[in-house]
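Asks: from the sequence below, what's the structure:
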Amino acid sequence: MKTAKFSIGQVVRHRLFPFRGIIFDVDPQFANTDEWYESIPDEVRPRKDQPFYHLLAENSETEYIAYVSEQNLLEDDSGEPVRHPQVGEFFERRPDGSYGPKRQSRH
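Replies: I've put the predicted structure just below:
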């Protein structure tokens, strides 16, 4: 099994489509439905035997959750904050612009 190239809290962008996002979970290999997988056109359908990332994603029009293969992601080095409304539920923005897991208070 391959080690994930990207990590939780990292901002990435899609290699083919105009969206970016922050990683909030990683599957070591494909873990979605066959129906979802088969809906991807053959010419751009990724391999299943690689990490897949759950993103708080955004494009120029909207915010959403995306599930993307490692082969289709690139590091986003723009330094722009991610505007997805759920970012604050999972992450804190650090002074250097990166994102770290939000600290959980224990009672």
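
Asks: can we go C-alpha only for contacts and neighbour counts from here?
Replies: Fine.

Asks: where do the helices sit along this structure?
Replies: Listed in chain order, the helices of the chain (DSSP state H) span 34-38, 87-90.

Asks: pick the most buried one from the ones you listed.
Replies: helix 87-90 (a mean of 15; mean count of other C-alpha atoms under 10 Å).

Asks: contact partners of it?
Replies: Helix 87-90 is contacted by residues 22, 24, 56, 101-102 when judged by C-alpha atoms under 8 Å, 6 or more residues apart in numbering.

Asks: returning to what we had before: can you add distance to K48 and give the helices of the chain back as TSV?
Replies: Conversion of the helices of the chain to TSV gives the following (distance: least, C-alpha to C-alpha, whole Å):
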stretch	distance to K48
helix 34-38	9
helix 87-90	27
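
Asks: to compare with the earlier structure, here is another sequence to fold:
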Amino acid sequence: MAHVRKARFAPGTVIRHRRFGYRGLIFDVDAVYSQSPEWYDIMASSHPPKDRPWYHVLVDGETHTTYVAEDNLEVCSETKSFDHPLLSRLFTAQDGGDFASRHIVN
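Replies: Predicted structure coming up:
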């Protein structure tokens, strides 16, 4: 049986993409890669591991979401407000600028 690595980040964590520098907010976590092989071949140019956690992320200041391997993420301590059209649908703001998920997505 394969060992499943525990996710380092949880929904509501503000992250920064190590390679592309954008700020994001995690809204769901997959224990392992769960998109199509075609998506991986086209989008995952650095070929991150598929057997580690992957994250569904709201991109700050944009209207789209993205899917990112854990290896490409780091915690972001930037406290400016977060801007995404799905934010209020998925989260409630908490004291100190944290976000609490409105429901379990996955």
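
Asks: still on that earlier bit, so which of the contacts of helix 87-90 of the first structure is the most crowded?
Replies: Each of the contacts of helix 87-90 of the first structure was scored for neighbours by other C-alpha atoms under 10 Å, and I22 scores highest at 29 neighbours.

Asks: if we can go back for a sec, need the max-distance pair from the contacts of helix 87-90 of the first structure.
Replies: L56 and K102 (14.8 Å; C-alpha to C-alpha).

Asks: show the end-to-end separation of stretch 7-15 of the second structure, please.
Replies: The separation between the terminal residues of stretch 7-15 of the second structure, taken as C-alpha to C-alpha, to the nearest Å, is 13 Å.

Asks: do the same with stretch 92-101 of the first structure
Replies: 6 Å.

Asks: now swap in stretch 84-92 of the first structure and tell me
Replies: From start residue to end residue, stretch 84-92 of the first structure stretches across 13 Å - C-alpha to C-alpha.

Asks: do stretch 56-64 of the second structure as well
Replies: 11 Å.

Asks: and Y55 of the second structure, how far from G96 of the second structure?
Replies: Taking C-alpha to C-alpha, one finds Y55 of the second structure at 23 Å from G96 of the second structure.

Asks: okay, these two: which has more neighbours?
Replies: Y55 (24 against 7).

Asks: what sits closest to that one if chain neighbours are left out?
Replies: V29 (4.6 Å; C-alpha to C-alpha, 6 or more residues apart in numbering).

Asks: that neighbour touches A10, doesn't it?
Replies: Yes. In terms of C-alpha atoms under 8 Å, V29 of the second structure counts as a neighbour of A10; the distance is 7.1 Å.

Asks: what about these two, which has more around it?
Replies: Higher neighbour count among V29 of the second structure and A10: V29, with 23 against 14, using other C-alpha under 10 Å.

Asks: now the strands: where do they sit in the first structure?
Replies: 11-14, 20-27, 52-58, 63-69, 73-75, 91-93, 99-101 (DSSP state E).

Asks: so which of the ones you listed comes closest to P46 of the first structure?
Replies: strand 63-69 (6.5 Å).

Asks: next, the mean deviation of the closest one compared to the second structure.
Replies: Compared with the second structure after the fit, strand 63-69 of the first structure shows a mean deviation of 0.8 Å (mean C-alpha distance after the TM-score superposition for the first structure).
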